[in-house]
Every structure is written in structure tokens, then in C-alpha cells.
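Colleague: need a structure here:
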Amino acid sequence: MAVCQDRVVIVTGAGGGLGKAYAELFAAEGAKVVVNDINEKAANVVVSVIKEAGGEAVANTNDITDYEEAALIVKQAIDSFGDLHVVVNNAGVCRDRMFASLSESDWDMVMNVHLKGHFCISSHAVKYWREQSKGGKDVNARIINTSSGAGLQGSIGQSNYAAAKGGIASLTLVQAAELARYGITSNGLAPAARTGMTEDVFADMMKKPEDGFDYYAAENVAPLVVWLGSEAASGVTGKLFEIEGGKLSVADGWRQGPQKDKGARWDVAEIGDAIGSLIDESVPAQKVYGT
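Modeller: Predicted structure coming up:
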């Protein structure tokens, strides 16, 4: 049997790139998919592809950054297919600038689409699942968030994007801790793939090869996302996966490092030596992208 047979899935930003690959593979694995994208034509094309392959899907163009409109996405999934099991928060945008040149609008746009967008739709989905759980239903639901290597290590020229993606990584941890009681898991991923957001910036590196393995194809990321959305993934939560080509790993997040305890208040004059010693003892962080 297909791994997501009859599961109802919302994929945001599914009109192209990674979201398109996710939506199509979810449908191929038996899911009923709400293809959300602000580009109506792109969303309809993906729905047509899914239906032509024998799958089930509907298009949705509601704005994930508007709380009330995000509720309509969840409502459409339930009205169309009778339930909801998975939310894949994929939609994104870039407004890259060096920090000294970053405008308020650059900051707000990226925060709204990434961080607020993750909140809005997930909030409505969680309320639906919580009511199901309180009503005695055995909920087996999924939130799948999209962070980035920029959110884990930082990235030159992307302070707004890195801050949003770092926030999403932390959001994932808290969702996993709080929502397990309702039968909801929350995981994230930091994918590397050729999409509308990356193909211009990394055009040479991500260029599609004439033959052989297409390392940066969005389709390489989709199997992880579809598996995380399946019932088989019920025991996995609070994790952030990095995936690139055929490489798959679990990110090793922030943890308390070396510690010195004086047992009393530190003097200002002592702090410098203590910090120098702690830095020498700690494992160096990965370098910020672009340095």
C-alpha cells in the first residue's frame, strides 16, 4: 500500500520547486493534496498533473501570512477531503541584502512569509487536531517545517532570511514538545535544491547536468518529506533534517557547552579570562555561509 494512502495534506508554495515535488509525490503515495500557492495558474498546473496521474488534489490561493485566510486553507482541506493529517510549510521568499543595507520592508516581507506563515496555518491545523484529540479521536498528525542551512549557521547577505529560518528551527522544537499530547509531531528540514529561490543565486553550482544524477533536483528532497508525513513517522518528532542530493543527516542543535562555576558572583575583571578558557574548550561552530 502507498505510504500516505488517504492522508490529507496541505503543501504551501506548491506551485513550483520543492513544493511541487512534494505535492506530486504525496499524491503518488496515495495522499489527497491541497496545492497552495499565490500563483493560481501554477497551482492549477500542479493539480492537473496530479489528476492526470490518477491522484486527488485541489488548488488553493489563500495568503498564508494572513491569519484568517490561513484558516480558509485548512477549511478547504476538510471540506474537500473530510479531514486533515499533514501540513507542509514550504512557501518562502528572499530579499537578500547586507545587513547595513537591509530595509524594514525587506525584513518584514521575509519574516511574514517564512515565520508568520509557518505560524498562521499551523495554528489553525493544531486547533482542529486538538479538538479531535479532546473528542477521543486517535490523532496521527504532522507539521513539517522548512528551515535552512542559513538558519542553522547563518549566511552572509541573508540576515533576515537566516533569522526567520532560525526562528522556524526553534519553533519546531517547541511544537514537538507541546503538541505530542495531541498526537501531533513536528519536524523540520534544511533542504538544498534547485528552486526559484536558489537557481539565480547559485545558477552555476546548481545547473542541471546533461545526464546522470541530478544532485540538486527538488525531487531528491521529496521522499523525506513524504515519509515524515506518513503514519510510519509517528515516533519521530523535534528533529531537523539536512538533505542535499543523496545526503541525509540529522542536525545537531544548540546544547550547553563547557562550563565554569565560580560558586559566587563573577568580577568584571575575571570574565575575560573565563570566557577565553571556555572558548578554547568548546567545539567550534560551523562557519557562517559566505565566510
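Colleague: drop to CA atoms for contacts and neighbour counts, all remaining ones
Modeller: Fine.
Colleague: which stretches of the stretch 1-150 of the chain form helices?
Modeller: With helices called from DSSP state H, counting those that start in this stretch, the stretch 1-150 of the chain shows them at 17-28, 40-52, 67-81, 104-110, 117-134, 149-153.
Colleague: Tell me which of those is the most buried.
Modeller: Neighbour counts (mean count of other CA atoms under 10 Å) averaged over each of these peak at helix 17-28, with a mean of 26.
Colleague: measure stretch 44-58 end to end?
Modeller: 8 Å (CA to CA, to the nearest Å).
Colleague: Then stretch 144-155?
Modeller: Across stretch 144-155, the terminal residues are separated by 23 Å (CA to CA).
Colleague: The closest residue to residue 59 other than its chain neighbours: neighbouring residues, count only.
Modeller: Nearest residue to residue 59, sequence neighbours excluded (CA to CA, 6 or more residues apart in numbering): residue 35, at 4.8 Å. Residue 35 has 31 neighbours, counted by other CA atoms under 10 Å.
Colleague: Could you check how far residue 35 is from residue 90?
Modeller: 11 Å.
Colleague: anything in contact with each of the two?
Modeller: Jointly contacting residue 35 and residue 90 under the rule CA atoms under 8 Å, 6 or more residues apart in numbering are 11, 12, 13, 14.
Colleague: Please give the structure of this sequence too, so both can be compared:
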Amino acid sequence: MTELVSLQGRTIVVTGAGQGIGKAVVELVLELGGNAVAVDLNAETLKAATASMPQDRVLAVVGSVADHELAARAVEDSVRRFGAVHGLVNNAGIIRPAMIEKMTPKEWQDVIDVHLTGTFFWTQAVGRHMVARAKGGDASGGSIVNISSDAGRKGSVGQVNYAAAKAGMLGVTMTAAREWGRYNIRSNSICFGVVETPMTEVIRGDKFRDRILSQIPLERWAQPEEVVKVVCFLLSDAASYVTGQHLGVNGGFHISL
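Modeller: Coordinates of the predicted model:
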């Protein structure tokens, strides 16, 4: 039987790759035969995360995803190292919680810069490369996966910046799908619920745990290792006719038509 999900020989750029979901994506990309370009702001975290990985198949890139020049350089470096870029996972994220009336301009902008502006910059940089390949006769296309959130579809008390950014990522997803479909470039988003990572420690704590778990039909938090399987599905040919979609991977936390 043909292997259903394979990334053999493909190069995938993953932002926020130093820990949590991003690190788990990189690990699975490598396991499925691909090359990984791991991007993170924290050099020490990224070094520790990639230390045990096959160095001939990993390129570590340190810097802010909100730096458009870094995005362009990273794509150029990836092409020089591996020949082409076939996929992108916009995963980098931060939180700066505050109620609307108390949120500072900096708290708002910091989150918008990383989640939404960063997604645009990296989508643009990788997309330009994929479009150029397509115009040059390479029909292999590519896949972009944006890590959004249920917060972008239903709001999130105390995180208007995060909810707005995640909602904006859905717009980037759909627009890229419409503009680049003719080049066989697919663009999808995944809306996670609560994944057990350092970024969700507060909402998994004593104050919020029981209330949130009561809204999840599967009655548990997601593990990074299980949710990233869906990411790699969308990156692979198993999802060759899937584009412009927002896939909920949330244990039923948000259910809609």
C-alpha cells in the first residue's frame, strides 16, 4: 500500500519552531522524509530543539517573523541549501493578555506583528518562490498551513489582540488560496483549541481548567504530537484537493457547519 502521508524530499519552513507545536511539526516533517527550515526568535531554544536532529536536513534560522527581510533571506538560504521550498507552516505566536479597556497599544501591536503581519511576510516570501517555480514550468506547487485558533472564530475574553490576529490569518488563508490556486499552491488554516504547550499554561491552570474542559466533548487537552499530524496531512499530497479551508482540531471545543 502506498504511504498515505509522505513529505519525502520536500522542504518545509516552520516558524516558531523552538518549542511546542512548531518543534513537533519539525520532528514529524523529518520523520516523514522531508527537510525542515526551523525559524525562531530565541537562539538558545532553537539550538537546543534542533541539536539531536539530522543536521543535513535541518536549517536553523534565528530572528523575528515580523522582519520581512529575514523572511526573504530565509527563503533564499533554503533554496540554496535544499533546492526549493515546498511548504510553509506559519506557527509563531505570543500572547499579551488584557481586557479591551486595559490593553496598551504595545500589547496590541506586539501580538498583531507576530501572528498576523508575520504570517503575511512569510506567506509572501514563500509564495513568491512557489509562483516563480510554477511559472518556470514546475507543476509541483506547494502548501501553506496557517496555525490559527478557535479564538479567531469565536473571540477570546482578555485577548482581543490574539483573537483579531487569528481571525485575520483566516483572511490571509482564503486570499492566498484564491490568488495562487492556478499555480497548484494550496493554502489552509488549522484552528486549534487548547494544546498542551507553554503558551497555554495559564488557561490550563486551576482558575480556568474545569470551565474550559467542560466545553470540550473529548474532555482533555490536545497534545502537540497528535495535532501536528493534521498539519503534515495538509502539507502532503494526501490533501492535494484541499485549499482555502479552516480545519478545527479542537476536540469539539468549537463545532459549526
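Colleague: Quick TM-score on the pair, please.
Modeller: After superposition, the two chains reach a TM-score (TM-score structural alignment, normalised by the length of structure 2) of 0.88; 243 aligned residues with a CA RMSD of 2.1 Å.
Colleague: ok, back up a step: what separation do you get for whatever residue of structure 2 lines up with the residue nearest to residue 59 of structure 1 and residue 194 of structure 2?
Modeller: Matched by TM-score structural alignment, residue 35 of structure 1 corresponds to residue 38 in structure 2. As judged by CA to CA, residue 38 of structure 2 and residue 194 of structure 2 stand 23 Å apart.
Colleague: Same check on residue 157 of structure 2?
Modeller: In terms of CA to CA, residue 157 of structure 2 sits 15 Å off from residue 194 of structure 2.
Colleague: Give me the more crowded residue out of the two.
Modeller: Shown here are residue 157 of structure 2 and residue 194; by other CA under 10 Å, residue 194 has more neighbours (24 against 13).
Colleague: That one contacts residue 205, correct?
Modeller: No: with contact defined as CA atoms under 8 Å, residue 194 of structure 2 does not count as touching residue 205 (12.0 Å).
Colleague: Now which residue in structure 2 aligns to residue 233 of structure 1?
Modeller: Checking TM-score structural alignment: residue 233 of structure 1 goes with residue 239.
Colleague: what's the answer for residue 3 of structure 1, then?
Modeller: So residue 3 of structure 1 corresponds to residue 6, using TM-score structural alignment.
Colleague: Now do the contacts for its match.
Modeller: 32, 33, 236, 237.
Colleague: before we move on, what about residue 166 of structure 2?
Modeller: 115, 116, 148, 149, 151, 152.
Colleague: Farthest pair within those residues?
Modeller: 116 and 151 (13.7 Å; CA to CA).
Colleague: Next secondary structure after the helix ranked longest in structure 1?
Modeller: For structure 1, the longest helix by residue count, based on DSSP state H, is helix 159-179. Using DSSP states H and E, the helix or strand that follows helix 159-179 of structure 1 in sequence is strand 184-192.
Colleague: how close does the residue most central in space within structure 1 sit to residue 187 of structure 1?
Modeller: Structure 1 has residue 146 as the residue nearest its centroid, 1.4 Å off, counting by CA atoms, centre = their mean. Computed as CA to CA, the residue 146 of structure 1 to residue 187 of structure 1 distance reads 9 Å.
Colleague: ok, now residue 271 of structure 1?
Modeller: Applying CA to CA to residue 271 of structure 1 and residue 187 of structure 1 gives a distance of 38 Å.
Colleague: From the neighbour counts alone, determine which of those two ranks first.
Modeller: Neighbour comparison, residue 271 of structure 1 and residue 187: the larger count goes to residue 187, with 26 against 11 (by other CA under 10 Å).
Colleague: ok, that one - contacts?
Modeller: 143, 144, 145, 172, 173, 176, 228, 236, 237, 238, 239, 240.
Colleague: next one: residue 9 of structure 1
Modeller: 26, 31, 32, 33, 34, 77, 84, 85, 86, 87, 88.
Colleague: Skipping its backbone neighbours, what lies nearest the fifth one in space?
Modeller: It refers to residue 34 of structure 1. Here the residue nearest residue 34 of structure 1, using CA to CA, 6+ apart, is residue 10, at 4.7 Å.
Colleague: Surely the one you found is in contact with residue 87?
Modeller: Yes: counting by CA under 8 Å, residue 10 of structure 1 does reach residue 87; the two are 4.9 Å apart.
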